[in-house]
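S.K.: any chance you could fold what I've pasted below:
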Amino acid sequence: MDTKKILVIDDEEDIRQLIQTCLEIMGGWNVLTANSGSQGLLLAQSSRPDAILLDLMMPDMDGLTTFQKLQANQLTKDIPVILLTARGRTFDQRLFVKMGIRGIISKPFNPQKLALQVAAALK
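M.R.: As a prediction, the model looks like this:
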């Protein structure tokens, strides 16, 4: 079986590194990272990951705009997206589900449970 590939799009380097370590060690994922929505869109098109973990609040292009651009692209529209947000409880999660977002993981997250949360959102 091939190793599943996940793309992490987050503007904070320490968060990207923590997520990468957690998902590689505890989840067995091959993790790609991008530091912006623009970089993430390019990587999603070129690498076609099995899933995307997307930070909601980023400078330049926020997570929702990035998600909308992923959805508008034939190459990336079917990739499941999980949002990562420090404001998870302030948004209406039902709206995200209607938009096609597979899950929401709140920051700060428990590093030991992250791989399980990703797997649960993608089941």
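
S.K.: rest of the way, CA atoms for contacts and neighbours
M.R.: Will do.

S.K.: neighbours of the nearest residue to K107 once chain neighbours are set aside, how many?
M.R.: Take K107 and drop its neighbours on the chain: the residue closest to it by Cα to Cα, 6 or more residues apart in numbering is A86, 4.4 Å away. One way to gauge burial is a neighbour count; for A86, by other Cα atoms under 10 Å, it gives 14.

S.K.: was I right to think A86 contacts F109?
M.R.: No. Counting by Cα atoms under 8 Å, A86 stays clear of F109, with 9.2 Å between them.

S.K.: now tell me what touches stretch 95-113 from outside.
M.R.: Outside stretch 95-113, the residues that touch it by Cα atoms under 8 Å, 6 or more residues apart in numbering are 18-19, 22, 26, 80-89, 93, 117, 121-122.

S.K.: list buried residues within these.
M.R.: For the contacts of stretch 95-113, a neighbour count by 16 or more other Cα atoms under 10 Å gives the buried set as I19, C22, P80, V81, I82, L83, L84, T85, Q117.

S.K.: show me which of those is closest to R48.
M.R.: Taking Cα to Cα as the measure, R48 sits nearest to P80 out of those, at 10.9 Å.

S.K.: second input sequence below; structure requested for side-by-side comparison:
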Amino acid sequence: MIKLLHVEDDADIREIAKMALEISGDFEVMQCVSGQDALDAAEAFAPDVMVLDMMMPGMTGKETLTRLREVAALKDVPAIFMTARAQHAELEELRAMGAADVISKPFDPMSLGDQIKAAMANPA
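M.R.: Prediction:
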């Protein structure tokens, strides 16, 4: 079972992603509504992979990842960003930060699990 931490402020996207990932039977999903929520819960959950929304109020996905990387137990956990604004320059910046992949919104719920597993197996 792959332990996945999903950080997303949009309730509809959280619901769709959770359903899509759990139906495969490959993922145990913990969802957080904000970067701060993720910081509070991530270390205890000990995820195998983190999926972070880029645009969130309070703390962006990039800021959240930077803070999560300060936790020794999370510094090497693969991180995948989800964004509706997948510009080439931004993709390069996210990969330079250590993102394993960037998934564009809207995403395909049927292939989401496979995209995440592929990113874990072949980090960018």
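
S.K.: circling back: now, the most widely separated pair of the buried ones among the contacts of stretch 95-113 of structure 1?
M.R.: For these, the farthest-apart pair by Cα to Cα is C22 and P80; their separation is 19.2 Å.

S.K.: in a helix, that's where P109 of structure 2 is, yeah?
M.R.: No. If the criterion is DSSP: H, G, I helix; E, B strand; the rest coil, then P109 of structure 2 is coil and not within a helix.

S.K.: of all residues in structure 2, which one is nearest the centre?
M.R.: For structure 2, the residue whose C-alpha lies nearest the mean C-alpha position (Cα atoms, centre = their mean) is V51; its distance is 0.6 Å.

S.K.: how about that residue, what's its partner in structure 1?
M.R.: The criterion is TM-score structural alignment: under it, V51 of structure 2 has L53 as its aligned partner in structure 1.

S.K.: okay, and that match sits in which element?
M.R.: Following DSSP states H and E, the helix or strand that holds L53 of structure 1 is strand 51-55.

S.K.: and the strands in structure 1?
M.R.: In structure 1, strands defined by DSSP state E lie at 5-9, 30-34, 51-55, 81-85, 103-106, listed in chain order.

S.K.: neighbours around D55 of structure 1, how many?
M.R.: If you count neighbours by other Cα under 10 Å, D55 of structure 1 ends up with 29.

S.K.: which stretches in structure 2 count as helices?
M.R.: Under the criterion DSSP state H, structure 2 contains helices at 11-23, 35-45, 61-68, 88-96, 112-121.

S.K.: mind listing what's buried along stretch 47-67 of structure 2?
M.R.: By neighbour count, and taking 16+ other Cα under 10 Å as the criterion, the buried residues in stretch 47-67 of structure 2 are 47-56, 60-62, 64-65, 67.

S.K.: who are the contact partners of E22 of structure 2?
M.R.: By Cα under 8 Å, 6+ apart, E22 of structure 2 lies in contact with E28, V29.

S.K.: again, but for the one 4 residues further on
M.R.: Neighbour list for D26 of structure 2: M1, I2 [criterion: Cα under 8 Å, 6+ apart].

S.K.: ditto for R14 of structure 2
M.R.: Under the criterion of Cα under 8 Å, 6+ apart, the contact list for R14 of structure 2 reads H6, E8, Q31.

S.K.: now the counterpart of it in structure 1: how far from Q112 of structure 1?
M.R.: Applying TM-score structural alignment, one finds that R14 of structure 2 aligns to R16 in structure 1. R16 of structure 1 is 15 Å from Q112 of structure 1, where distance means Cα to Cα, to the nearest Å.
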